[in-house]
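Asks: heads up, no residue letters with this:
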């Protein structure tokens, strides 16, 4: 496994419309055929998607550790996830909670896709996922054992279970994926970046890739890092703590989980009768300059890669930082592309919190379900966008869009990462 940090700009231009062709550079088209979800408001895709449509949040008081002494005591936890119900007992001593969640999501994604990876040619399938923190809780336990008892009491798996690449490694072992493998580290943008790299591997000849992101940092060590970042909301009200694009926005809420996707060569998938959720039509990433945010450029590059004009975009899944200055930057980028109130915008992560590397992959999953169901899940908490964020924000309840065919997904990671992806309904292929 390889680890990558800090992707530079990607993308290109194309004259063919994405409604019939995918992206730049020719090569195989990439179809999403399976989705697995583990989220604070639903374990499994059906429970999670219904919760989104109902506007049901998974944010609440922290129960995974005693948070009574901390200034922030709410988060998006995956409640009811019993490790032993999902993971073989032999794997429990050598894995962190985040890897167990990732294995569970991967299992669902494969079942959803209907493909058996062991039946593919030996090196035809691989796995590329994103992580922003690795196995934080496992690392915390190891440090506690080291300082309290000594090195002899530190797990032999300490050298691997905490590592950012533990998730793709364990998924590859469990499903015998011998093809390309790596992990991406670009925080919230990581899920899109992992998808972009997997798309390139499909174009290089891979038949199938597992991709996306999962993070879980709800332990004292992880919480200390979030508090030090200084961008958490200090509101104690779960319903009003995370308010992207709201005049009262004061920070975000942390959550755990994410989504993993099975992506395939679209022609190979069609030959086995798979319809899929959507075509990955365009991807791009940029990195902020010292004095210039480049989120708009990432969106423009992704649209150009897909051959999509801004007026062809039917919905935007925004990053939604929940911090006034960052929200204005994103609003300005969207208004420059689509005009004020020019396209429906939603931030369903208000029901889960920001999930690190799992955030943009869960937004991708939501965008793909939106394409299939032709209904946009709402942004909760925020009642209406602030005057300096003139967006057509979907609030209150889900919005039906019968002609919906194209979605743009945006993400920003701490440190200046920006990523964008364009997904289109399968009929576009």
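Replies: Now that the structure is in, tell me what you want to look at. Being a predicted model, the structure only gives us computed values, none of them experimental.

Asks: going forward, measure contacts between C-alpha atoms and count neighbours the same way
Replies: OK.

Asks: Surely residue 141 forms part of a helix?
Replies: Yes: judged by DSSP: H, G, I helix; E, B strand; the rest coil, residue 141 forms part of a helix.

Asks: Burial check on the closest residue to residue 98 other than its chain neighbours, number of neighbours?
Replies: Counting by Cα to Cα, 6 or more residues apart in numbering, residue 98 lies nearest to residue 216, which is 5.2 Å off, once chain neighbours are set aside. When neighbours are defined as other Cα atoms under 10 Å, residue 216 has 30 of them.

Asks: Okay, helices next: where are they in the stretch 251-400 of the chain?
Replies: Assigned by DSSP state H, counting those that start in this stretch, the stretch 251-400 of the chain shows helices spanning 266-271, 295-306, 324-338, 357-373.

Asks: Which one of these lies nearest to residue 146?
Replies: helix 357-373 (28.6 Å; Cα to Cα).

Asks: Distance of residue 33 relative to residue 124?
Replies: 16 Å (Cα to Cα, to the nearest Å).

Asks: Of those two, which one has the most company?
Replies: Neighbour totals were compared for residue 33 and residue 124, and residue 33 leads with 25 against 20 (other Cα under 10 Å).

Asks: What strand or helix carries that one?
Replies: Residue 33 belongs to strand 30-39 when elements are defined using DSSP states H and E.

Asks: can you list contacts of the helix or strand just after that strand?
Replies: Downstream of strand 30-39, the next assigned helix or strand under DSSP H and E is strand 42-43. Strand 42-43 is contacted by residues 37, 48-49, 51, 58, 78, 81 when judged by Cα atoms under 8 Å, 6 or more residues apart in numbering.

Asks: Of those - the most surrounded one?
Replies: The contacts of strand 42-43, ranked by neighbours (other Cα under 10 Å): first place residue 37, 31 neighbours.

Asks: and that one, what is it in contact with?
Replies: 43-45, 48, 105, 108-109, 257-260, 362.

Asks: Now do the buried residues in stretch 110-127.
Replies: 110, 112-113, 115, 117, 124-127 (16 or more other Cα atoms under 10 Å).

Asks: Which stretches in the stretch 51-200 of the chain count as strands?
Replies: 59-61, 74-76, 125-130, 181-185 (DSSP state E, counting those that start in this stretch).

Asks: also this one, for the comparison:
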């Protein structure tokens, strides 16, 4: 897995060598790092850069196809977790997932594209169409190079790839679709969106597992700040097939529960893992001046802050002890701090946190400690609507951001389902029933397998 990086934005500090950063061996004394982060005035004003606002949303989720259908189900706490219908899970130790029901590609996607695309790409095309319509944008009417595409993915068209590899081994190479050459690729959705809507602006794909949806939006904001008025961003991901299933099982983080109400319960005392799902959100990110000129104002809200970090290498802890240094801490706290700093906000100005909510006891403990350190015990409402949809790999964080923007729009925090109350040791104000209150700012957190941490601040 990798991050997209602009090399002109990278600088080494303290004279450290590149290999020191890779191994975690850098001497902390060589880093010119402040003891605490400052929270300055809004950087967009300080640096005179373009503001990035969200002007359109498109959602494809197990709880609803379309923004309002999804949002209504989310506020009602409807859970979509169940036994998958598209393949037999009886021989696997993990039995539950969250599928998008009732999706018939030929009813929503041009026939010529169905043969070329994986299910996740088809869902992404549908969500993109909804997002553009929601924003009132027709890319064909915009100047060339004024629209870019930045998405995220976990591994690309897994279902398409499994099917065609099955043809290869059971029937022979002449039965393999020529579209296998690109339909499996993690950039397939971004490419198909770009072709379908004739976008010619800056494009790219990020592969950071569950962090991907936030990282894509962070990169979209960067592209807007560099002068592209509109970027189609976000992620719709999937892979509910044996090949994709085995990949997620290999993490050791899937719940073994067979009762859907007991399967994905982040922050619960008896949490035992997560449930996978499919779906996500496509989001139109636009220069605020462009949106205002079209009469949209701030749209759904502004992407005010973003940051991404990596967890320390496992080698770092082993080297710290004999050297008498404290063990390095996970990077989620740094990501949250930096995103708030980027937004020019203090923790007490955050109205709600949309948690990563891994559902894995050790990861839940780390996140609860981060939230406690940042906001204080029970200091901010915390929610995890993904308990209704499962973790959607690359699409999960994008859906969380869309959900946060809808929460700001309507002044209501959606619930975390199937968790009566969090473990007492976590000291979290976990929202388990929809809660109405004024909302202006939300912090969205995500972690990807392999040590990725991302944080995004949105405000109305």
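Replies: Yep, that arrived. Bear in mind that the values here come from a model prediction, so they are computed numbers and not experimental data.

Asks: circling back to that earlier point, deepest in the core, which of the strands of the stretch 51-200 of the first structure is it.
Replies: The highest mean neighbour count among the strands of the stretch 51-200 of the first structure, using mean count of other Cα atoms under 10 Å, belongs to strand 125-130: a mean of 32.

Asks: and that strand with helix 357-373, angle?
Replies: 120 degrees (axes from the mean of the first three to the mean of the last three Cα atoms, to 10 degrees).

Asks: how about strand 125-130 of the first structure, aligned to which bit of the second structure?
Replies: Residues 147-152 of the second structure are where strand 125-130 of the first structure lands when matched by TM-score structural alignment.

Asks: on average, how far is the matching stretch from the matching bit in the first structure?
Replies: Taking mean Cα distance after the TM-score superposition for the first structure, the mean distance separating stretch 147-152 of the second structure from the aligned residues in the first structure is 0.4 Å.

Asks: just to revisit the earlier point, out of the helices of the stretch 251-400 of the first structure, nearest to residue 347 of the first structure?
Replies: Comparing the helices of the stretch 251-400 of the first structure by Cα to Cα, helix 357-373 comes nearest, at 8.3 Å.

Asks: Which residue lies nearest the spatial centre of the first structure?
Replies: The structure's the first structure has its C-alpha centroid closest to residue 361; by Cα atoms, centre = their mean the separation is 2.0 Å.

Asks: Give the equivalent position in the second structure for it.
Replies: Looks like residue 361 of the first structure aligns to residue 398 there (TM-score structural alignment).

Asks: swap in residue 309 of the first structure?
Replies: In the second structure, residue 309 of the first structure lands on residue 346 (TM-score structural alignment).

Asks: returning to what we had before: how about the helices of the stretch 251-400 of the first structure in a markdown table, adding distance to residue 212 of the first structure?
Replies: Formatted as a markdown table, the helices of the stretch 251-400 of the first structure follow (distance: least, Cα to Cα, whole Å):
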| stretch | distance to residue 212 of the first structure |
| --- | --- |
| helix 266-271 | 18 |
| helix 295-306 | 18 |
| helix 324-338 | 23 |
| helix 357-373 | 5 |
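
Asks: who wins for proximity to residue 21 of the first structure among those?
Replies: Per Cα to Cα, nearest to residue 21 of the first structure of these: helix 295-306, 7.9 Å.

Asks: what's the matching residue for residue 227 of the second structure over in the first structure?
Replies: Looks like residue 227 of the second structure aligns to residue 205 there (TM-score structural alignment).

Asks: Greatest separation within the buried residues of stretch 110-127 of the first structure: which pair is it?
Replies: Of all pairs drawn from those, the greatest distance, 19.1 Å, lies between 112 and 124 (Cα to Cα).

Asks: quick revisit: and the gap between the match of residue 309 of the first structure and residue 302 of the second structure?
Replies: Separation of residue 346 of the second structure from residue 302 of the second structure (Cα to Cα): 17 Å.

Asks: Same check on residue 195 of the second structure?
Replies: When residue 195 of the second structure is compared with residue 302 of the second structure (using Cα to Cα), they lie 27 Å apart.

Asks: helix, strand or coil for the match of residue 227 of the second structure?
Replies: Of the three states, residue 205 of the first structure takes coil under three-state DSSP.

Asks: quick one, what contacts it?
Replies: Applying Cα under 8 Å, 6+ apart, the residues near residue 205 of the first structure are 28, 124.

Asks: coming back round to it: so which of the strands of the stretch 51-200 of the first structure is nearest residue 226 of the first structure?
Replies: Proximity to residue 226 of the first structure (Cα to Cα) singles out strand 74-76 among the strands of the stretch 51-200 of the first structure, at 11.3 Å.

Asks: That closest one vs the second structure, average offset?
Replies: Relative to the second structure, strand 74-76 of the first structure is 0.7 Å off (mean Cα distance after the TM-score superposition for the first structure).

Asks: picking up where we left off before, quick check on residue 195 and residue 302 of the second structure: which one has the bigger neighbour count.
Replies: In terms of neighbours (other Cα under 10 Å), residue 302 is the more surrounded of residue 195 of the second structure and residue 302; the figures are 23 against 11.

Asks: Trace that one over to the first structure, please.
Replies: In the first structure, residue 302 of the second structure lands on residue 279 (TM-score structural alignment).

Asks: burial of the closest residue to that match other than its chain neighbours, as a residue count?
Replies: Closest residue in space to residue 279 of the first structure, ignoring its immediate chain neighbours: residue 31 at 4.6 Å, by Cα to Cα, 6+ apart. Residue 31 of the first structure is flanked by 32 other residues according to other Cα under 10 Å.

Asks: With residue 107 of the second structure instead?
Replies: 8.

Asks: That one maps to what in the first structure?
Replies: Per TM-score structural alignment, residue 107 of the second structure is aligned with residue 85.

Asks: Against residue 416 of the first structure, how distant is its match?
Replies: To residue 416 of the first structure, residue 85 of the first structure is 38 Å away according to Cα to Cα.

Asks: cool, residue 203 of the first structure as well?
Replies: Applying Cα to Cα to residue 203 of the first structure and residue 416 of the first structure gives a distance of 28 Å.

Asks: Grab the nearest non-local neighbour of residue 95 of the second structure.
Replies: Nearest residue to residue 95 of the second structure in three dimensions, chain neighbours excluded: residue 89, at 5.7 Å (Cα to Cα, 6+ apart).

Asks: Need the counterpart of residue 407 of the first structure in the second structure.
Replies: Counting by TM-score structural alignment, residue 407 of the first structure lines up with residue 442 in the second structure.

Asks: what secondary structure does residue 418 of the first structure sit in?
Replies: Following three-state DSSP, the label given to residue 418 of the first structure is strand.
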